[in-house]
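Colleague: No letters, just coordinates:
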């Protein structure tokens, strides 16, 4: 490796640094690949490209440098690329079908990621992976939108707990699947679950942008709202997939209204989260920190949060829904707490004192006895904490 990477990445494996070099938007010289370097583990490289969902992004780079890559790696990349191209076309078709059905029922819908993100950021559906569609509708039309999905043949696969009255505020989506095609949809009524204040649907709709897919008008988030949403989504998941940082790298090089972004991040108290994303893209993808970006990236809290997630990227950790080990799970919970604003931390502790869905799962009671969860809550909370601590201790002893 001869590229000057950030000192923060000194312990990243060579295969991961190579992957980072290859996905830089228009700036990669492929300098990280040394043909004479026999120490590169191409199987590990392929595993990383798959884990970080970057194989379609590096496909064009690898084809251009085909003489420098093992033939079996090129063949693997071509197979993955073609399969992803088919998947994205299938998602695009379902997106048009669902959008038209919602429009017919006069339900406004914003596509959050999926094919619209691939098209708007990469200019090609096949250059980005997506496993499902994320659709945001007004909260008052969520039930009606669900009926539309059910009428199209989708089946609900994930239903949020509704035992407490504030479930629609604490959670943000439910999941559905078309069993004929396997296409999954997450129907959102909020951008983020349990995240405090965020842009309302009417505000998002006013700033939306429109793309055309096969003659169907598809609405998606405006650039600034999209940047905030992707930063919050990546931060909540500790950026364990580098694909999300590549998205940010592409997005900050587009035409952004920096004054609007400054107002929105201040209003919704997410300066530190956007700053973290800018720091990480600079460290890993050499994204230039412009004068406009510096006010977010230079903040000490943003840089601290960026350092906290490096372990999840370096160790190829899967955080869906929880880290594989109890030790990492504990560290992840600490990181999640560090992400919160002062108000969110206060609300977090208030909720610790009130019964929740976890209590009802720990000790199921008939509805007529739900009032008992109030005096029992501290004991159930202590029980769960003890169980987690014992699990961590057992894991440490086994290492």
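Modeller: Everything's here; your move. In this text, all values refer to a predicted model and were calculated from it rather than measured experimentally.

Colleague: okay, CA-based contacts and neighbour counts for the rest of this
Modeller: Fine.

Colleague: Secondary structure element holding residue 381?
Modeller: If you go by DSSP states H and E, residue 381 is part of helix 373-398.

Colleague: Can you point out the buried residues in that helix?
Modeller: Going by neighbour count (16 or more other C-alpha atoms under 10 Å), the buried part of helix 373-398 is 373, 377, 380-381, 388, 392.

Colleague: Could you dump those residues into CSV and include distance to residue 266?
Modeller: Output for the buried residues of helix 373-398, formatted as CSV (distance: C-alpha to C-alpha, whole Å):
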residue, distance to residue 266
373, 38
377, 36
380, 38
381, 34
388, 36
392, 38
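
Colleague: Mind picking the two most distant members of those?
Modeller: 373 and 392 (26.9 Å; C-alpha to C-alpha).

Colleague: can you map out the strands along the stretch 151-300 of the chain?
Modeller: Under the criterion DSSP state E, counting those that start in this stretch, strands of the stretch 151-300 of the chain are mapped to 154-158, 173-178, 184-188, 209-213, 216-220.

Colleague: The stretch 1-150 of the chain: helices as residue ranges?
Modeller: 14-22, 42-51, 55-64, 71-104, 114-122, 142-151 (DSSP state H, counting those that start in this stretch).

Colleague: Equivalent analysis for the stretch 251-399 of the chain, please.
Modeller: 258-267, 271-285, 291-297, 300-308, 310-314, 326-339, 342-352, 357-362, 373-398.

Colleague: Would you mind telling me which of those is nearest residue 97?
Modeller: helix 258-267 (32.5 Å).

Colleague: Which elements pack onto that closest one?
Modeller: helix 223-236 (3 or more C-alpha pairs under 8 Å, 6 or more residues apart in numbering; DSSP states H and E).

Colleague: Swap in 10 Å and give it another go.
Modeller: Secondary-structure packing of helix 258-267 (3 or more C-alpha pairs under 10 Å, 6 or more residues apart in numbering; DSSP states H and E): helix 223-236, helix 271-285, helix 291-297.

Colleague: And that helix, how far out from the chain middle?
Modeller: 21 Å (C-alpha atoms, centre = their mean, to the nearest Å).

Colleague: buried stuff in that helix?
Modeller: 261-262, 264-265.

Colleague: So what touches that helix?
Modeller: Helix 258-267 is contacted from outside by 197-199, 223-225, 227-228, 252, 269-274, 292-293, 295-296, using C-alpha atoms under 10 Å, 6 or more residues apart in numbering.

Colleague: just stretch 211-219 next, same as before
Modeller: So stretch 211-219 is contacted by 92-93, 95-97, 99-100, 103, 108-112, 115-116, 119-120, 135, 205, 208-210, 220 (C-alpha under 10 Å, 6+ apart).

Colleague: now with 8 Å?
Modeller: Applying C-alpha atoms under 8 Å, 6 or more residues apart in numbering, the contact partners of stretch 211-219 are 92, 96, 99-100, 109-111, 116, 208-210, 220.

Colleague: Next up, a structure to set beside the first:
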């Protein structure tokens, strides 16, 4: 990958933020960070971009320790004040999570599980408050959703999505059947997302099976049900790859979990194999290694998936969430298919990486990015997608739509 091909090669601020997106810096990374700091002319701009990437508390911690020559005490103090405001909000989110546990999950005896957000910060970060958490994600079994919603509404939780929400049991039962994620606002003003699946497709993660494997995060006197480390690591690789790692706090998550004593790479790889997500996890690990280098765009991952993920993630990081959306539309085939099986065909509903502009399901994209006409024989034994709905992309396997082709 050449320097000219990278969207961040001339963006010294973004290079600095990427370098600081880890819990600890090696001596070499500290030297590289200080070198990048010498080119900074607008520290307020650095703070703004760090905040947009949800890593300002961590960036402030690193800069306070590095003490770059060009960073004035007044500018560092302004960062500190902004960080205090952010951390107050993060502490409020953690309090809201505690309330969900004490007021809903424990009294109702629901085998629920927290994932992402504050539970991730509390378990894997040396300072949980440096991870910005904006809401709370809870996995709930389908048969407990109505009871949970009834109780939450009685305790003053307010419907957010969908809105309005009828509180009678029959309406809640219908909602539980038709909407897989239901969001309420807690009495503390924090969004709580109650999930019946952690991904849209049950073929990747089975809720009941996952809930039987939940761990306990013991923070006396409370015990929080959380995802096992190997499951969480595989899940965040899938989730963050879907969004092309466009927010830098996701890189910090990857770093923090790998530093934790509970992390075992062999267990993670076995877990990835169970979910048919080996290529996704390996590409994410290659991305992590690339982002640890002074010039990530010059890193050469081993796999084709790693190269594609690095290229598209750098573009998404440079352009933010809009760029991430463009990448998803351009490369809807990002995650490779199952080992030993043909590429998963994808209906093309927009421009693909090979230049196809068809909006009809008569064109297919393989995982190598080639557009093929339906019936060409290259995608046997799959047939044309019968469930094309006009969305950006859809997937077809012999029995169901499959997200393992989804970024």
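Modeller: Nice, I can see it. Values in this document were obtained by computation on a predicted structure and should not be read as measured data.

Colleague: sorry, back to before: now the helices of the stretch 251-399 of structure 1 as TSV including distance to residue 30 of structure 1?
Modeller: What follows is the helices of the stretch 251-399 of structure 1, written out as TSV (distance: least, C-alpha to C-alpha, whole Å):
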stretch	distance to residue 30 of structure 1
helix 258-267	32
helix 271-285	13
helix 291-297	26
helix 300-308	25
helix 310-314	21
helix 326-339	33
helix 342-352	43
helix 357-362	49
helix 373-398	41
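
Colleague: Out of the ones you listed, which gets nearest to residue 87 of structure 1?
Modeller: Closest among the helices of the stretch 251-399 of structure 1, using C-alpha to C-alpha: helix 310-314, at 25.8 Å.

Colleague: how big is the offset of the closest one relative to structure 2?
Modeller: Once fitted to structure 2, helix 310-314 of structure 1 is off its aligned match by 1.0 Å on average (mean C-alpha distance after the TM-score superposition for structure 1).

Colleague: ok, back up a step: which neighbouring elements make contact with the helix holding residue 381 of structure 1?
Modeller: On a contact count with 3+ C-alpha pairs under 8 Å, 6+ apart, helix 373-398 of structure 1 meets helix 326-339, helix 357-362.

Colleague: end-to-end on stretch 219-230 of structure 2?
Modeller: Taking C-alpha to C-alpha, to the nearest Å as the measure, stretch 219-230 of structure 2 stretches 20 Å from start to finish.

Colleague: Same question for stretch 322-342 of structure 2.
Modeller: This stretch, stretch 322-342 of structure 2, spans 31 Å end to end (C-alpha to C-alpha).

Colleague: buried stuff in that stretch?
Modeller: 323-325, 327-338, 342.

Colleague: For the residues you listed, work out which two are farthest apart.
Modeller: 323 and 342 (29.4 Å).

Colleague: so what corresponds to residue 133 of structure 2 in structure 1?
Modeller: Alignment note (TM-score structural alignment): residue 133 of structure 2 maps to residue 130 of structure 1.

Colleague: Quick one: neighbours of its match, just the number.
Modeller: Counted by other C-alpha atoms under 10 Å, the residues lying close to residue 130 of structure 1 total 18.

Colleague: next one: the one 5 residues further on
Modeller: Here the neighbour count serves as a burial measure; for residue 135 of structure 1 (other C-alpha under 10 Å) it reads 26.

Colleague: what does the one 10 residues further on give?
Modeller: Using other C-alpha under 10 Å, residue 145 of structure 1 is surrounded by 26 other residues.

Colleague: I'd like the distance between whatever residue of structure 2 lines up with it and residue 363 of structure 2.
Modeller: Matched to structure 2 by TM-score structural alignment, residue 145 of structure 1 sits across from residue 148. Distance of residue 148 of structure 2 to residue 363 of structure 2, given as C-alpha to C-alpha: 45 Å.

Colleague: rewinding a little: out of the helices of the stretch 251-399 of structure 1, the one nearest residue 23 of structure 1 is which?
Modeller: Of the helices of the stretch 251-399 of structure 1, nearest to residue 23 of structure 1 by C-alpha to C-alpha is helix 271-285, at 7.6 Å.

Colleague: Report the central residue of structure 2.
Modeller: By C-alpha atoms, centre = their mean, structure 2 has its centre lying nearest to residue 240, at 3.1 Å.

Colleague: still on that earlier bit, using a markdown table, lay out the helices and strands packed on helix 373-398 of structure 1 together with distance to residue 17 of structure 1.
Modeller: Supplementary listing: those in a markdown table, determined by distance: least, C-alpha to C-alpha, whole Å:
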| stretch | distance to residue 17 of structure 1 |
| --- | --- |
| helix 326-339 | 23 |
| helix 357-362 | 41 |
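
Colleague: Which among those is found nearest to residue 286 of structure 1?
Modeller: helix 326-339 (23.9 Å).

Colleague: who touches the aligned residue in structure 1 for residue 315 of structure 2 in this structure?
Modeller: With TM-score structural alignment defining the correspondence, residue 315 of structure 2 maps onto residue 311 in structure 1. Contacts for residue 311 of structure 1 (C-alpha under 8 Å, 6+ apart) come out as none.

Colleague: so how far is residue 12 of structure 1 from residue 311 of structure 1?
Modeller: Distance, residue 311 of structure 1 to residue 12 of structure 1, by C-alpha to C-alpha: 10 Å.

Colleague: same check, this time on residue 235 of structure 1
Modeller: 20 Å.

Colleague: Out of the two, name the residue with the larger neighbour count.
Modeller: Taking other C-alpha under 10 Å, residue 235 of structure 1 and residue 12 do not tie; residue 235 has more neighbours (22 against 14).

Colleague: Now check structure 2 for the residue matching the more buried one.
Modeller: Looks like residue 235 of structure 1 aligns to residue 241 there (TM-score structural alignment).

Colleague: Looks like that match contacts residue 284 (just checking).
Modeller: Yes - using C-alpha atoms under 8 Å, residue 241 of structure 2 and residue 284 qualify as a contacting pair, with a distance of 7.3 Å.

Colleague: Identify the contacts common to those two.
Modeller: residue 309.

Colleague: Contact partners for the residue nearest to residue 62 of structure 2 when sequence neighbours are not counted?
Modeller: In space, and not counting its chain neighbours, residue 62 of structure 2 is closest to residue 20: 7.0 Å by C-alpha to C-alpha, 6 or more residues apart in numbering. Residue 20 of structure 2 sits next to 33, 58-59, 62 when contact means C-alpha under 8 Å, 6+ apart.
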